[in-house]
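**Q** below is the sequence, then the predicted model.
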Amino acid sequence: MISSFDADNDLAAYLGDSVVASALEAWAGGHALRVAVPPEPWRRRGGSGALLVRVRVTRIAGDRGPSDLLMKVCSPGSPAGEPAIHERAWQLSPTFARRHLFRQAFPATILQDGRVLMYLDSSESLVDDRTLGELPIRLLVDCATATIRLVWGEWNGRTRRREVSTVADVLRCELRGAFDKGRSAYRWLQQAGFDVEDAQVQALSDASAQLNAMVSLLVRGSELGQRKLEYFCGNSHGDLHLDNVIVPFGPDESPDPGRIKLIDLSGFSPTAPLTRDLATLLTSCALKVVRKGVTPAETSALVDALTASRPTAVTSCRAESPAVKDMLGVLHAVRSAALAEFDADLQHLLHAQYLLSLIAQAITYTSYRNIGHFGRRWYFELGISAAERFVAFYDSGPLVSSTWLK
C-alpha cells in the first residue's frame, strides 16, 4: 500500500516495473489514450506477486475529462487466465457483479514474459479503501461477516445446488493447488495415495505424518473415503483470503461493508463446493494471529472455534492475548453468519462438507512460505483436528438426506 508518490509522473517508478510501464504506455497509445500516475495513487500487491494499481487515463482527442482505471498485472501460469474467468463470472451473475466486482473496461494485454494486464473500470476513488487484511481485528468482525453473507446469500442464495459424491472425491476437489510440484505438502500428499510424481524423500514431522495418516483414511480405497456425501455447490470466488476483499470507507472514516468489492477471480467456479470460500476466509483470518506463535491453550481455542460442529463463544483462558480473544470473536461471528444462510435441518450436512474444505485449506497453508515455523505447525494441528472431527462426525450417521436415499 502507498499513500504518496514523490516522482513527477514517473510511471515506471510508480508501477515498480519498467516492462509493465512500457507495455502500458504502448497499450494506451494504441487506444488513443495517455496514461499517467493519478493525483491520488493507490496500489496493492498480492501474495502471488500480482499487482493491482490505479492509473489515470485521458483521451488524446475529444473533450472528455480524465478517468481512472484499475490495472492488474496477473502472474504467469494459471493466474494469467483470470481475464476470461472474470468475464465468465460477470456473465453468470451480472446483478451481483455490478455491485461487488470490477468491470473489465478493455481486452487484456499479454506480455512476452507470460504476464497479463487487465484493465478494470474504477468509478470509485479507492483512495481510502482498504483490504480486509489491512483492517484491525476490531473492524474485521463486521466486514468479514458481511463478506460471507454477500457470497453465500447475495451471490448464491437462489442458485446454490445440492449434489452427492464420495468423501474422497470432494476432498480431492478441494485440495486443488496442493498437488503442485514444489509445494511443501507435495511429499506427504503422495504418501496419502494421490497420483503425483515421485520426489526426494525427506523426513516428515510428527504433525505432517499424523495428518498424512488422516488424509490417507479419507482418500485411499477405504470404506469411509467411498461413502456418499451430500454437499452444496454454486458460485465460489475460489481464493477468498483477506487481501482479495476491498472495503470502502465512508466520509466518517468508518467501513461500508455494503459496498465490498471482490478482486482476483482467477479461482472462480460456478460449480465449486460453497464451503471452499468459508474455509478460505476463516483460515486467512486466523493467520493474523498464529503466524508469530500462540500458546497451546490458544491453539486449542482457535482450532475448536474453527472445527466444532456449532460455532459457540469460546471461554477465554488466562493465557490468551487480546488479539487471540478478538480473533475468536471474528471466527465465531463469521461461522454463525454462514450457518444462518441455511435451514437448521441442513446445517449438519453443511458442517461435514465444511470440515473437508477446512482440511484442504490447512494442507494448502502448510505449503506457504510466509507463515513461518509457528504458523505451519498450527495449520498442521488444524488439519489434524478437522480430519479427526470429520471421521467422528461421519461415523455418527449418514450424511445424505432422505431425498437422496429414496
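**A** The structure has been received and is ready for your questions.
**Q** only C-alpha atoms for contact and neighbour calcs from this point on.
**A** OK.
**Q** show me what counts as buried in stretch 66-73.
**A** Neighbour counts using 16 or more other Cα atoms under 10 Å place 68, 69, 70, 71, 72, 73 of stretch 66-73 among the buried residues.
**Q** with stretch 23-41 instead?
**A** Buried residues in stretch 23-41, counted by 16+ other Cα under 10 Å: 23-25, 27-28, 33-38, 40-41.
**Q** from the buried residues of stretch 66-73, pick the one nearest residue 142.
**A** residue 70 (26.1 Å; Cα to Cα).
**Q** hmm, that closest one is touching residue 121, no?
**A** Yes. Counting by Cα atoms under 8 Å, residue 70 touches residue 121, with 6.3 Å between them.
**Q** how about the helices in the stretch 1-150 of the chain?
**A** Per DSSP state H, counting those that start in this stretch, the stretch 1-150 of the chain carries helices over the ranges 11-15, 18-30, 82-92, 94-100, 137-149.
**Q** ok, which of those helices comes nearest residue 365?
**A** It's helix 137-149; of these, that one is closest to residue 365 (Cα to Cα) at 19.5 Å.
**Q** tally of neighbours for residue 345?
**A** If you count neighbours by other Cα atoms under 10 Å, residue 345 ends up with 9.
**Q** distance of residue 211 from residue 186?
**A** 13 Å (Cα to Cα, to the nearest Å).
**Q** can you give me the buried ones in stretch 278-298?
**A** For stretch 278-298, by 16+ other Cα under 10 Å, it's 278-291, 293-294, 298.
**Q** sorry, back to before: residue 211 and residue 186: which is more packed in?
**A** Using other Cα under 10 Å, the more surrounded residue of residue 211 and residue 186 is residue 211, with 27 against 22.
**Q** who are the neighbours in contact with that one?
**A** By Cα atoms under 8 Å, 6 or more residues apart in numbering, the contact list for residue 211 reads 380, 383, 384, 387.
**Q** residue 298 versus that one, what's the distance?
**A** In terms of Cα to Cα, residue 211 sits 20 Å off from residue 298.
**Q** included below, for side-by-side comparison, is a second structure:
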Amino acid sequence: MSHGFLDDALASGLDRAAKAALSGWARMEGSAFRLDRWMNNGKSGAVVAVVDEENEFEGARQLVLKIDEEGDFECPEYTQQKKARADSPDFAREHLATAVHQPIAVGDGRWIVFQEVAGGSMRTYGVLTRLLDAATGTDATDADTEAFARACRTVVHSTLRDWAVIPRQAPMTAAEYVRQHVGPRLHRPGRLRDLMATAVDAYLYFDEDEASLPNPLALLAEDPAADKPVGADSVVNALCGKTHGDLHTENILLRLEPSPAPDGYWLVDLAKYSARAPLARDATHLMLYVIARTLTGLSPVQRTALIRVLVDGDSGRGAGQLPGWIRVFLTEIRAAGHDWLLKRALPDAWDDQTRLSLAGNALVFIGRRSTNAVARRWFLRLAGHALRESLPRTPAAVPARTAPAAHDPAVSEPSRIWIAQLCEYRPTLRRLAAEAGLAGELDALVTSAQLGEDREDGFAHFVRKLGGSDILRIDVPGLGQGRPLSGEFHGCDGGHCPRREPRMPSGPVPRCALRSAPMPLRSE
C-alpha cells in the first residue's frame, strides 16, 4: 500500500482531499483497501467503487465505497438510509442496502460512506439495466422483453405491497402534488429554474399539438400572483407512503445468474427516500428513466404516440406504432399498481395520480443536464398532456397551425437574434397574426422562444406570411448592426434573448414581451 493504506488503483481515482481522509481513517481503524472495480452510478457522476477491505481485527470483506456529494436531496444518503431502515426494518432486511462503518468527513462538505454488497455477490447480482439492454438489443427475443417487464412489475408491486403496505390519503392541490416530485431542485440554480424564469405563461403551444397545453413550469411558481393554468389549485387526495424517490434500473439490483430472479431484488441509493410522498412517483420515475434512455431511437411520430399511450393508459391509441418491448413494459408497470389497489377500489385514483406524477417526474428530467434539447421538449409536452387530462378545466383548442407538424429543436446552440426580434415586436405581430387567423402559430413560436429553441427559419417564414418582412431587416438595439450599447442597459433576465435597451433615467423601464416582466438593469 503505497498511499497510506490504499492501493495505487484506488488512490489514483480519488482527489487529494478524499484520498487523505480515507487514508487517515483507515490507519486509525487498522484497515487497508484495494480497488476491485469502479462503478458507473447512473447519471449522477458520483464516485462509486467496489473495494476489498482487510481489517486487522475483523478480517477481510468486500464493500461498496461511495463519496456522498451534495445533490438534489435534503439529507445525506447515509442519514436517509438509516431513516428507511428504521421505518421498515423487515423490508430493509430483505431489500435495502446496509450501511457499514460511520461516514468519513472529507472536509469540504462531502462524506465517504460504505455499504454491504447487495445480495452478497457482485457476480450473481447485477443492475436491472442489464435486462433492459437485452430487451432493447438488436437480437432481443420475446423472452428478453418478458424478463425485463416482469422484473419491473415485480419490483414496483413489491415496493407498494411490502414497503408502503398501507396507502394514506393526503389532500393537496395539484400544483403541490407536482412540486413534491421536484423537491429541493426547485430552489437551486440550474436548468429548471432558468426555464421557470422564461416560460412564465400559463399555457404552452407546440406545433405537434392542435390544442394549448397547461404549462407544468407554471405549477412550480410559488408566487400566489403568478399566472397558472386553470385547475392548478384543485384538490387531490394523494395516495402517499414510503417511496424510494429515485427508482431506476441502476438503483435496482437482482439475481441474474444463473437466470433472472426478481423477487430477491435490492434497492440502493436512498438519498431521496421519503416516508410520506406520492406513491405513484416511483413507478412513473422508472417508466420515464427507461424511456429517456431510448427516446432518441424513436421517430417524431412514435414520440407523439408514446405520449398518448402514457397519458391515456390502456386506451391503445397509438400503441401499435411503438416497439413491442415498450408496450409490454408500460402494461406491466401499470398492472403492478392496479393489482395492489384493486381490493381497495382505488385503481381509478391510481391512474389519475399517475398522470400527475408523469408531469412531476417529467420536470425532474427536464432539469437534468444530461437531457438534450429534443428530449427536454418531449418531456415538456408529456407533462403538458398529462396535466391537460388531470386538471379539471382547460381552454378551448387553439386554431390549427400551418407550421411543420413534427418540428424537433436543434440540439446545438441556437441563434438568439430571432428571439430578440420576436420580443421587440410581439405586440405588432400579435395584431397581424390575429387579423390573418394565425394566432396559434405565433403562440407556438413564443413557446419555442421561451424554451430557447432554434426556430429562426420558422420565425422568418411566419413573418413573411404576415407581410411583415421589414421586421427581419430592422436591427434590435445591442446586437447585429443595431446600436451598440455599453455601460448600463436593460437586458434579458433569463439569458435566452440578446435584446438590450438603453437606460432612460426619465423614461419607463422596457419590458420583456416574452416574460411580461420589466427588463432588469445591467452593465458591461
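**A** Ah, there it is. Predicted model, so just to flag it, every value in this text is computed and none were measured.
**Q** now the TM-score, please.
**A** In this superposition the chains share a TM-score of 0.80, using TM-score structural alignment, normalised by the length of structure 1; 366 aligned residues with a Cα RMSD of 3.2 Å.
**Q** and the helices of the stretch 1-150 of structure 1, which is most packed in?
**A** Mean neighbours per residue, mean count of other Cα atoms under 10 Å, is largest over the helices of the stretch 1-150 of structure 1 for helix 137-149, with a mean of 21.
**Q** now do that helix: which elements does it pack against?
**A** Applying 3 or more Cα pairs under 8 Å, 6 or more residues apart in numbering; DSSP states H and E, one finds that helix 137-149 of structure 1 contacts helix 275-290, helix 322-339.
**Q** rerun that using 10 Å as the cut-off
**A** With contacts taken as 3 or more Cα pairs under 10 Å, 6 or more residues apart in numbering; DSSP states H and E, helix 137-149 of structure 1 sits against strand 245-247, helix 275-290, helix 322-339.
**Q** just send these back as CSV, with distance to residue 302 of structure 1 too.
**A** What follows is these, written out as CSV (distance: least, Cα to Cα, whole Å):
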stretch, distance to residue 302 of structure 1
strand 245-247, 23
helix 275-290, 8
helix 322-339, 6
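**Q** among these, which is nearest residue 233 of structure 1?
**A** helix 275-290 (8.1 Å).
**Q** in terms of helices and strands, where is the residue nearest the centre of structure 2?
**A** Centrality entry for structure 2: nearest residue to the mean C-alpha point is residue 365, 1.6 Å, by Cα atoms, centre = their mean. Element membership for residue 365 of structure 2 (DSSP states H and E) is helix 347-366.
**Q** just tell me the aligned range of the following helix or strand past that helix in structure 1.
**A** The element immediately downstream of helix 347-366 of structure 2 (helix or strand, assigned by DSSP H and E) is helix 373-390. The counterpart of helix 373-390 of structure 2 in structure 1, using TM-score structural alignment, spans residues 373-390.
**Q** buried stuff in that stretch?
**A** 375-390.
**Q** for stretch 344-364 of structure 1, same thing?
**A** Buried-residue list, stretch 344-364 of structure 1, by 16+ other Cα under 10 Å: 347, 349-364.
**Q** now swap in stretch 158-176 of structure 2 and tell me
**A** 158-161, 163-164, 167-168, 170, 173-176.
**Q** can you get me the start-to-end distance on that stretch?
**A** End-to-end distance of stretch 158-176 of structure 2 (Cα to Cα): 27 Å.
**Q** swap in stretch 442-461 of structure 2?
**A** For stretch 442-461 of structure 2, the end-to-end distance is 11 Å (Cα to Cα).
**Q** sorry, back to before: please enumerate the shared neighbours of residue 211 and residue 186 of structure 1.
**A** Overlap of the contact sets of residue 211 of structure 1 and residue 186 (by Cα atoms under 10 Å, 6 or more residues apart in numbering) consists of residue 363.
**Q** just to revisit the earlier point, between residue 70 and residue 121 of structure 1, which contacts overlap?
**A** 54, 102, 103, 104, 105.
**Q** the first one matches what in structure 2?
**A** Translated: residue 54 of structure 1. For residue 54 of structure 1, the aligned position in structure 2 is residue 50, judged by TM-score structural alignment.
**Q** my guess is that match contacts residue 9. True?
**A** No. Using Cα atoms under 10 Å, residue 50 of structure 2 is not in contact with residue 9, being 11.8 Å away.
**Q** are we agreed that residue 159 of structure 2 is in a helix?
**A** Yes. Assigned with DSSP: H, G, I helix; E, B strand; the rest coil, residue 159 of structure 2 falls within a helix.
**Q** quick one: residue 355 of structure 2 from residue 178 of structure 2, how far?
**A** For residue 355 of structure 2 relative to residue 178 of structure 2 (Cα to Cα), the value is 10 Å.
**Q** helices of the stretch 351-500 of structure 2, start to end?
**A** Assignment of helices within the stretch 351-500 of structure 2 using DSSP H, counting those that start in this stretch yields the ranges 373-390, 417-436, 439-450, 456-465, 470-473.
**Q** corresponding residues in structure 1 for the second one?
**A** Counting by TM-score structural alignment, helix 417-436 of structure 2 pairs with no residue of structure 1.
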